[in-house]
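Q: Sequence unavailable; structure follows:
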C-alpha cells in the first residue's frame, strides 16, 4: 500500500497511546484524520485541539461518508471489542483496513528505522534517545509510547532522515517492523495471554532481532539480560563492555554517573530520571547516540534539559510535609524498582501506595510477586482490577479482594480496598501517617492525579 495516495484516515481506538501518535503523524502530514474512542480523555481533548475529529458514541452515524473510499485507510487496535458497532460496520464497508502495527511498519519500511523494544524501559529509552537526536539537530520522526514532557506529545518530528519507534511485543506487533538499528532493554515475562512462558517470549524477541536489516544492521542488547546476537553491541551497568555506566551516586538530591564508550570516558553526567533501573535505560540511549556520532557536548546538554515522560516517576506535589508521585508501573518488577528508588530518594519516609492492578491475567499469573512487591509499602490502598480488553467473568479465581487477603496474611496492618471514586475521600478521612503518596498502575488511575493534588494543596499548602 502506498500511504501517499491515502488522504483520509479513520482510527478505531484513537485515544490509545500508540494509536494517537499515528493519528498525530498523519495530521502532521496534512491528511484528514477522524477517530472513535469510548471515553473523552485529556489525550483525546488534545487531539481535537490539534484539529483531529473524535467521536465518543458507538454509532455508525458518527462515521464520515468517505469511509468506503479507496483513498481511506481504517486503522484499528486489537483492544477494540468485536461487538463494537462501528467496528462491525467498518469491517463490512471499508476498503482498506489495517492494524496499527502494520501501518507503523508501512511508514518506516523504506526509511532508516531505530526500534526500541523490551518488557521494561522502552518508553524511557525511546523518549530520551528521541530527545537527544532531535535537540542535536538530527532530522528525526519519533513515535513514543508515552507523553514526552519536553514536547508535550507522543509524536514529534523535524524531518525524516531517521524514524524512531517503540517496538511493542504485545500481540507480536513488533514482528511487522524491519528496523536498521534495534535495541532490547529487557526481557521479563509479561502479556501472559500471548506468551504463556518465557521461552515463547524469548523466541519472539529473537525473531524480531532477525528482522534487523542493512544499512547499519546493528543490535544493542543489555548485557544483564539473556539475549545474544552476532551483530550485538552490548551495554551494561554492571560489567565493562562495549558501552557501560558506573559510579552512580546521589549528591544534593541529584543522581550522577560516568559513561564509557569504546573510545572515551564521560565523567559526571546527570541522570535525568532517578533510579538504578533508569541508569540502564539512559545507558542504552547514550550508546546509540554515540554510535550515531552525536557530539558528547550535545548529549550532555540534552540530558540536562530532558524533562522525562508523563506517568514515569512524575512528581505532582512536593512540600516539607508530603510528596506525591505518579507512576505507570504495572508489573511486579517495575513496582519493586519504583519503591526501591523512592526509598533511596526519600530515606526513612513512610510510603502510601495506591495501586490499580492491570488485567486479570497479569494479576493472576504474577499474584505471588505482586504480593511480595506491594507488601513493601507502609500503607496500601488497593483498587479493583482494571480489565482493559479482558472480561471479569473469565477470571473467577482472581480479584483485588483475593489479592489483598493474601497480602494481609503477611502484613494485615494498613492495607485496604477502595473503589476509584472513593480514594480521595479515604485519604482525606483516614489520618494515615504517610510522607510519600504514590499512584501506581496502567489503567485509569491517572484520573486521580488532579483530585489528589487538589487535596494535598488544600491540606498542606
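A: Structure's in. What do you need? Computed from a predicted model, the values in this text were never measured in an experiment.
Q: Going by C-alpha atoms from here, please, whenever you check contacts or count neighbours.
A: Noted.
Q: doesn't residue 416 fall inside a helix?
A: No - under DSSP: H, G, I helix; E, B strand; the rest coil, residue 416 sits outside any helix and is assigned strand.
Q: do you know how far it is from residue 173?
A: Relative to residue 173, residue 416 is positioned 37 Å away (Cα to Cα, to the nearest Å).
Q: now residue 37
A: 21 Å.
Q: again, but for residue 133
A: Applying Cα to Cα to residue 133 and residue 173 gives a distance of 25 Å.
Q: So which of the two has more stuff around it?
A: The neighbour count for residue 133 versus residue 173, taken as other Cα atoms under 10 Å, is higher for residue 133 (24 against 17).
Q: Name the helix or strand for the more buried one, please.
A: helix 122-135 (DSSP states H and E).
Q: Now do that helix: which elements does it pack against?
A: Here helix 122-135 touches strand 112-117, strand 140-148, strand 162-166, helix 276-291, helix 296-305, going by 3 or more Cα pairs under 8 Å, 6 or more residues apart in numbering; DSSP states H and E.
Q: Is it possible to get CSV of those that adds distance to residue 434 and mean neighbour count?
A: Shown next, in CSV, are these (distance: least, Cα to Cα, whole Å; neighbours: other Cα atoms under 10 Å):
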stretch, distance to residue 434, mean neighbour count
strand 112-117, 36, 26
strand 140-148, 29, 25
strand 162-166, 36, 24
helix 276-291, 24, 22
helix 296-305, 31, 16
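Q: okay, pairing it with this:
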C-alpha cells in the first residue's frame, strides 16, 4: 500500500457498511476526496452524503466518478461482504487499481498510533464505544472507529486527535490479524462464523493469535475464564480488574472498580446487563493503561448513553417498555434476557426475533431455541439471508418448532403492529442483525400512538 498521505482519493465499495463508513468519514475529515458505492440508501448513507461524500447506488461502471477513473492517487477499499459478481469492484480489479480490504486499511491507519483494539464475538461495539467515549471525555487525543452509532455522538466515528486509535478487531474472515495493537481486550470467544472457521477450536486459535500480536501479556484484557493469557476482568470475582459492591440504583449500576494498582469508587453506569458492565470494566482498564486521568473517569462513564440497537430504549413508561437490540447469537440473547429480567423481573416479556443467516440458524438452532424459550412470547420473522443462499430445511418454522413456549408464531413484518399491540406483555423487544432495525421507527410511532 502506498503511503496514505500520498493518496488523495478513496473509493469505498460497500460504503454504507458500519465499519466502512467510519473510515470514509475519517478520510473525508482529512480533506481527501471520498466516493463510494452501496446497494441501497440508508440513514447512514444519507448522513455520508450530507457530509459531502458522493455515494452511488447503481452497480454500474458508468456511475464511477471521473475523478476516480484517473487512478494514479486512488485507493479502492472493499469488504469480504461484497458479492463476487459486483461490477464496480470487478472493474477496479480488472483495471489494476490499488485495492485493499477494509481491515488492511484500518491496520494502516492505526499502526503509527497507540492502537487500542477491542475483540470478541460479542461486545466489541459497546466496549469500543465506551472506550472511545472515556478517552474523548478525558481529553485524550483519540480517533475511534466504531461498529455502531454511539448515542453521545450520533456517529460511528469519534475524533479528538490522532495519537491514539480505538478500533474494533473483527474476527470475521480473520480480519483482526491485520492489526498491530498495543493494548487489546477480548470480551468473549463463543463459536460463531463457522462458515469461515469450521469449528470452535479454529476460532480459539484465531483469538489466541490475535492476543499474541500484543507485545506485553499485561496489556491484554480478557473476560474471566477464557482460555487465554492476560489480565482478567469480572464482576465481583477474584479477577485482576473487577467491579465490586455492585448495586442497582435508579435503573443504573453503581459500583467500585478494583485494579492491581488502584481503586476507583462511586462509578455509575447506565447500560443494563452483566455483559455490559463487564464491557465497561474492560474499557476502564484499557483507558487507565492508555494514560487517562483516573479522577475524570467516573464523570466520563456516567455520561455514556449507549449505542443504537444495543439495548436501546425506544419507549420507557410505566405501562410499556420497547427495547431495540442487535443480538443475533444465542449467547447475546441470553445476555439480553439477563439484562431485561434483572430490570423487570415481574413483567411479561415478548421478543420479536429475526434470525440472521441460514448457516448461523442451522449451526446454533438448539442454542437459539433454548435462549428464546426464556421469554413469555416469541415472534419470529423469516431468516435474513444477508450474503447467503437458502439452506434446504432451515427456516424460521424449523426453529419455531424447537422453542418451548406456548405463545409462539412466525409472521411477516406487516403483521408486527397488530401482534405487538395485542400482546399483554409490558416488555417488548425487537431483536436481530438484519433489516428488522428498519422497522423500529415505525413500530415505535404506532405503539406510542396506541398507548
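A: Received, thanks. Values in this document were obtained by computation on a predicted structure and should not be read as measured data.
Q: returning to that earlier point: ok, which of the helices and strands packed on helix 122-135 of the first structure comes nearest residue 33 of the first structure?
A: Minimum separation from residue 33 of the first structure across those (Cα to Cα) falls at strand 140-148, 17.1 Å.
Q: Can you check which part of the second structure that closest one sits on?
A: Aligned by TM-score structural alignment, strand 140-148 of the first structure falls on residues 142-150 of the second structure.
Q: can you tell me the mean distance of that stretch from the first structure after alignment?
A: Compared with the first structure after the fit, stretch 142-150 of the second structure shows a mean deviation of 0.7 Å (mean Cα distance after the TM-score superposition for the first structure).
Q: Any chance you could list what contacts that stretch?
A: 18-19, 22-23, 124-125, 128-129, 132, 135-136, 155-168, 305-308 (Cα atoms under 8 Å, 6 or more residues apart in numbering).
Q: Now the buried members of those residues.
A: For those, a burial check counting by 16 or more other Cα atoms under 10 Å picks out 18-19, 22-23, 124-125, 128-129, 132, 135-136, 155-160, 162, 164-168, 305-308.
Q: which residues of the stretch 351-451 of the second structure fall in helices?
A: 358-363, 365-372, 396-400, 416-422, 440-450 (DSSP state H, counting those that start in this stretch).
Q: same deal with the stretch 1-150 of the second structure?
A: 18-29, 43-50, 66-69, 87-94, 102-110, 124-137.
Q: Read off where the fourth one ends up in the first structure.
A: This means helix 87-94 of the second structure. So helix 87-94 of the second structure sits over residues 85-92 in the first structure, by TM-score structural alignment.
Q: That stretch vs the second structure, mean deviation?
A: Looks like 1.7 Å for stretch 85-92 of the first structure (mean Cα distance after the TM-score superposition for the first structure).
Q: Now do the SS call for residue 307 of the first structure.
A: Taking three-state DSSP, the label given to residue 307 of the first structure is coil.
Q: which residue in the second structure lines up with it?
A: That one, residue 307 of the first structure, aligns with residue 305 by TM-score structural alignment.
Q: got it, and residue 421 of the first structure?
A: Aligned partner of residue 421 of the first structure by TM-score structural alignment: residue 414.
Q: Could you give the number of residues near its match?
A: Residue 414 of the second structure sits with 9 neighbouring residues when counted by other Cα under 10 Å.
Q: now swap in residue 82 of the second structure and tell me
A: 14.
Q: how near is the nearest residue to it once chain neighbours are set aside to residue 168 of the second structure?
A: Among residues not flanking residue 82 of the second structure along the chain, residue 14 sits closest, at 6.8 Å (Cα to Cα, 6 or more residues apart in numbering). Using Cα to Cα, residue 14 of the second structure is found at 18 Å from residue 168 of the second structure.
Q: Could you list which residues are in contact with the closest residue to residue 217 of the second structure other than its chain neighbours?
A: Here the nearest residue to residue 217 of the second structure in space, its sequence neighbours aside, is residue 230; by Cα to Cα, 6+ apart that works out to 5.3 Å. Going by Cα under 8 Å, 6+ apart, residue 230 of the second structure touches 217, 218, 219, 220, 221, 222.
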